[in-house]
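Undergrad: Structure for the following, please:
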Amino acid sequence: MAGRRLLDPAAPALERCVAAEDPKSAVRVFVAARHDVVSGVLCEEAVFSLRHYDDLLEQVLPGTRYLVGENDAARQVRLRQLHTAQGWLDAERGKATTQGEPNMAPGFRSWVAAMAREEAAAILNVLRRRASTGEPVNFVRDYAFLIAWRMARRIIGVPAPDAVPGMVRLMVFARNVMRPGPALRLKDELGDAAAMLLMQQALFGHVFGTVVNSKGWMRWLARKTATPALDAIDAALALPEVAPHDSLVSALAAVKPQFAGVEDYDLQARSVLFELTGALVLIVGKSLSEMAAFACSPEGARAGIGWDRLVSLLADPGASQQAHDATINEALRLTGGSRLTRTVRSDGPWRGVDLQAGDRVVVLIDAASRDPAAFPDPGRFAPDPARPYITSGPLQGPHLCYGRGIAWTILREAIAATQGRIAPVGNAQMALFAGLPDDLPFIASRRQI
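TA: Modelled structure (predicted):
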C-alpha cells in the first residue's frame, strides 16, 4: 500500500512504515518506491550504509561477509580475489575476457553460455523419457533448481556436503507431508540441489528479509543449515585439486601466492565462494522458476509475454546479447517482489525527509520497476536495453551486482534450450513452499524441434 502511494509524483520521497518497526527497538523504518528515489538510496553510499547485512551475517556466521555489505578493506580484498581469479581462468582458457566490467565481457559470458547449453541439454534429454509415460515435469525441481545447482558446481567448484544436515531432512519431510505429488528425495543430483538450496534458504531469509531484527528461531535455523555449507567450502579450499580445473575454487587456490600480505585470505575466499554458490543456487533457480510461472499466467498474457514468445525471443540466434539481456530484465521486472534495505549513516535531511543515524530504508524494487515515470505503460512487456532496470540491484556504482552477467546468461540459455523439448501444461500455476517456488507443471515433447 505504501508502495502504491509513494509512486504518486506528489508523494514524499520516503514514508515511515511503523508496521515494519520492532517495538523493542528505537530504529525507525522508512519505505521508498519511486524509481528515482530507489536508485538514489541504492547508489548514494555516503548517505546509506550496507552494514545491516554485515551485522546480520555476524549474528549467525561470525567472520562471513557478502559483497553486498560495507565497502571496507576486507570487501576490497574479496573483489581483488574475484578479479585476479577470473584473470587466471581467462589465461587458462587462452582468452583475454576481463576487459571492461567484471563478468560482463563477451568471452567470459560465451564460456558460461556453452556450459549452460550443455547442462540444459543433458537435463532435457533425461526429461524427454517422460513424453512416453505422460509423467509431468516439475519445472521448478526437475529443471530450474537442478540447472542452477549444476552451473554452481561447475563455475564455483564447491561440491554438496558429504552429509545432509538434520534440519534440512526435517524441512524436506515437512514439505513432502504438506505438498501433494511426488515426494522430494535427498538422493542423486536432485537431492544435492535441494539440499544446497535449503542450506541457503534460511540464511537468505535472515539477511535479506530482515528489516530491524529477525526472530530467534530464524537465526538458529540459519546457523544450523548454513554452517555445513561453509564446512563444504572449507573442504573444497583445502583440496582444490578435486574441483573442476576451470572453477573458481581452483582459481582462488592458484592465485593465493599473489596475496602474500593477506593473512585471512582463506576466510575472505570462503565468503566469496559461499555468496556466489548461494546466489547461483537460490536466486538463479528462483528467478528462472518465477519467469516461467509469469509467462504461463493470465497476468503474463495480459502483459503480452506468453511462454512461447519468451522462449522464441531468447532462442533467436540473430538477436544481440544486449537484446537477450533486455528480454531477461523485462521478464524479471514484471515478476517483481524483491526488496533491499539500507541504514542511514548520520542525522540530516534527504530529499525533504529528516532522517536519523540508524534509520532503516526499505526500497521496494517491485514498485520501482512498475513506476510509470520510468516505464511508460508499466504493465506491458516491452524489452529495451535503454530501460533503467534495477532488477538485480544497482547497475552502476561500487555495489553493482557482480554476478549479473553469469545469471543473465544462465537464464537465457536455460529458457532457450526448452524450445520443442518441454512446455507448460494448460493453465499451469506455480505452487510455493516456505516462500520458495516448489512446483510448476510442464510436459515433455515426444519430438525435439
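Undergrad: From here on, just use CA atoms for contacts and neighbour counts.
TA: Will do.
Undergrad: residue ranges of the strands in the stretch 201-350 of the chain, please?
TA: All strands of the stretch 201-350 of the chain, identified by DSSP state E, counting those that start in this stretch, fall at 339-344, 348-350.
Undergrad: and the first one, what does it pack onto?
TA: For strand 339-344, the packing partners by 3 or more CA pairs under 8 Å, 6 or more residues apart in numbering; DSSP states H and E come out as strand 48-49, helix 51-60, helix 188-208, strand 360-364, helix 365-368.
Undergrad: contact partners of the fourth one?
TA: Residues from elsewhere that reach strand 360-364, judged by CA atoms under 8 Å, 6 or more residues apart in numbering: 3, 27-33, 38, 41, 211-212, 337-344.
Undergrad: go on, the first one?
TA: Residues from elsewhere that reach strand 48-49, judged by CA under 8 Å, 6+ apart: 41, 42, 70, 342, 343, 344, 345.
Undergrad: thinking again about what came up before, could you save the helices and strands packed on strand 339-344 as JSON lines and add columns showing distance to residue 262 and mean neighbour count?
TA: Conversion of the helices and strands packed on strand 339-344 to JSON lines gives the following (distance: least, CA to CA, whole Å; neighbours: other CA atoms under 10 Å):
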{"stretch": "strand 48-49", "distance to residue 262": "25", "mean neighbour count": "22"}
{"stretch": "helix 51-60", "distance to residue 262": "20", "mean neighbour count": "19"}
{"stretch": "helix 188-208", "distance to residue 262": "27", "mean neighbour count": "21"}
{"stretch": "strand 360-364", "distance to residue 262": "33", "mean neighbour count": "25"}
{"stretch": "helix 365-368", "distance to residue 262": "37", "mean neighbour count": "25"}
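Undergrad: Would you do the same for the sequence below? I want to compare the two.
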Amino acid sequence: MDPADALALLMSPAGRVDPYPTYEKLRAHGPVVPAGPGFYLVTGYAEADAILRDARFGVLDDDLRDQFMPGWRESPAVLSISRSMLRTNPPDHSRMRRLAAGAFTPRRIAAMRDVVVAQADELIDAMLARGRDGTPVDFQAEFAYPLPVGVICALLGVPAADRPLFRRWATDLTGVLEPEITPEELAVADQGAVELRDYFSELVAERRRAPADDLTTALVQAHDSDGARLSGDELLANLVVLLVAGFETTTNLLGNGLVVLLDHPRAAAALREHPEFAPGYVEELLRYDSPVQLTSRMSTAPARHGEVDLPAASWTIVLLGAANRDPRRYPEPGRFDPWRPQVHPLSFGAGPHYCLGAALARLEARVAFPLLLRRLPGLALAGTPERRVRLTLRGYATLPVTVGDVAAPLTDRGTPAGTARATP
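TA: Here you go, the predicted structure:
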C-alpha cells in the first residue's frame, strides 16, 4: 500500500478506531515517510523524539495558519486553542508555560497523592453502589472521567458542582485537534469553545472578587499585574486548555489501560498483589495504547531525519502511537509486557511542548489501576466497549463493566515469571 492510500485509510472511521495496522503499512516505507509535497509522516521512535526536540520544528503559528486555514480566526475553537501554550512557539510558549508550571512541580504532585487516593476510593464506592446487583456500569462515565476532572478542577479552583458540565464541552472542543475535521464537526467544536470560554470568563471575574489558593487565581493575578506576561485572550485560552488537557488524556489512559489489563488477567493479577509494580505498568500501557496518537510540527529551516531531507516549511505529522510501537526501539512491540525494560513512551511528547501535566496523569494512573484491581477483583467487561471515532485523542466513548463479587479474596496466583528480573 502506498503512503497516500495508507494515509487515506488512517483518516477513515475504521482507521481511526484501530490505527495500528495502518501504522505498519506506513512503517514499511521507512521511519519518515513522504506523503505529499512538503508533507511527511513520522513512524520511527528515534526520529519522532528528535523532531519533537529539534528547535527547527515548531507548532503552527498565526502566519502558517493563515496559509493553511484561511478564515481560522472566525472559528472560536481554533482561535482559543491558538492563543494557548498548546499552539504557540517560544518565546510566547515559554512565557505562558512558566506561569502555570508552579502548580505541577514534583513536590506539589507528590503532595496530591492522598487526594487522588481518596477521590478514587469514593468513585469505586459509587461504582459498587450502582453495580452490586450485577448491573453494568460505564467505567468511562463513573470513574475514568470524574477522577481526573476532579483533580484538575481542584487545581484550577472549579467548584465540584460544575464538574459534570465539562465532559461534553471538552469532547466537542477537542474535535479541532483532529488532523481532519468537517464543517459540521468544526461547528460543534466552536460551540464547545464558546461555552468553555463563557464559563471561565465568569470564574475569572469571581476570582477577581474573591481570590483563592488555586491556579486560576494565580493566572488572573499574573494577568492583572502585568498584561505583557499574560494577555486576556491568553488567560482564558490557557485555562480552557489546562482543564481539557488535564483530564482528556488521563480519561483515555484509564479506559485504554483497564481494557488492556482485563485482556491480560495474569498481568492484572500481579499488579493486584504488587501495587508497587504500578509505575512500570503505566509506562507500558502508555506505550502499548497511547491516549494521544499524534502531534504535528512545521520546520522553519532545512533538516534531515530518518535519512530524509526535509526542506523548510515541511509539515510533519508525528505519529506517537506508531513511534511507541517501533520494533527498532521495542522488540515485539505489539505485545503488552509490563516487565519490559527501559520503556520511555512518547505519549506525552518531548521537547519544549512536553505535556505539563504528565506527572499528574501518571500519578492518577499509578493510584487508580492497583486500587481498582484490589477493591474490585471480579471487575470484568460487560459487552464490547465503544471506541470514539477519533485519532489524535484515542479512547472509549463507553466502557461497560460489571464490578463482580467484591467479597472475593485477592488472587493467590504468583507473580508471572520474569518479574524478579525486571520489576517495574
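Undergrad: picking up where we left off before, restricted to helices, list the contacts of strand 360-364 of the first structure.
TA: If you go by DSSP state H, those have 3, 38, 41 in helices.
Undergrad: As a markdown table, the contacts of strand 48-49 of the first structure with neighbour count and distance to residue 219 of the first structure would be great.
TA: Shown next, in a markdown table, are those (neighbours: other CA atoms under 10 Å; distance: CA to CA, whole Å):
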| residue | neighbour count | distance to residue 219 of the first structure |
| --- | --- | --- |
| 41 | 24 | 27 |
| 42 | 25 | 26 |
| 70 | 19 | 21 |
| 342 | 25 | 20 |
| 343 | 25 | 20 |
| 344 | 23 | 24 |
| 345 | 19 | 25 |
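Undergrad: can you tell me which residue is nearest the centre of the first structure?
TA: Nearest to the mean C-alpha position of the first structure, by CA atoms, centre = their mean, lies residue 283 at 2.6 Å.
Undergrad: now the aligned partner of residue 219 of the first structure in the second structure, nearest residue through space, not along the chain?
TA: With TM-score structural alignment as the criterion, the equivalent of residue 219 of the first structure in the second structure is residue 186. Of all residues not flanking residue 186 of the second structure in the chain, residue 176 sits nearest, at 6.5 Å (CA to CA, 6 or more residues apart in numbering).
Undergrad: my read: that neighbour touches residue 77, true?
TA: Yes - here residue 176 of the second structure reaches residue 77: they are 6.8 Å apart, a contact under CA atoms under 8 Å.
Undergrad: which residues do those two both contact?
TA: 186, 189.
Undergrad: quick one: residue 328 of the second structure from residue 43 of the second structure, how far?
TA: Remark: distance between residue 328 of the second structure and residue 43 of the second structure (CA to CA, to the nearest Å) = 11 Å.
Undergrad: How about residue 385 of the second structure?
TA: Distance of residue 385 of the second structure to residue 43 of the second structure, computed by CA to CA: 27 Å.
Undergrad: Map the residue nearest to the centre of the first structure onto the second structure.
TA: By TM-score structural alignment, residue 283 of the first structure lines up with residue 249.
Undergrad: After alignment, which residue of the second structure pairs with residue 339 of the first structure?
TA: Residue correspondence to the second structure (TM-score structural alignment): residue 339 of the first structure is matched to residue 294.
Undergrad: now residue 50 of the first structure
TA: Under TM-score structural alignment, residue 50 of the first structure pairs with residue 59 in the second structure.
Undergrad: what does residue 438 of the first structure give?
TA: By TM-score structural alignment, residue 438 of the first structure lines up with residue 397.
Undergrad: which stretch of helix or strand covers that match?
TA: Assigned by DSSP states H and E, residue 397 of the second structure belongs to strand 396-398.
Undergrad: Now do that strand: everything it contacts.
TA: Contacts for strand 396-398 of the second structure (CA under 8 Å, 6+ apart): 138, 139, 140, 141, 252, 255, 256, 385, 386, 387, 388.
Undergrad: In strands, which of those fall?
TA: 138, 386, 387 (DSSP state E).
Undergrad: which residue packs closest to the last one, ignoring adjacent ones?
TA: Read that as residue 387 of the second structure. Spatial nearest neighbour of residue 387 of the second structure, excluding adjacent residues (CA to CA, 6+ apart): residue 396 at 4.2 Å.
Undergrad: same check, this time on the first one
TA: The shortest distance from residue 138 of the second structure to any residue other than its chain neighbours is 4.4 Å, reached at residue 400 (CA to CA, 6+ apart).
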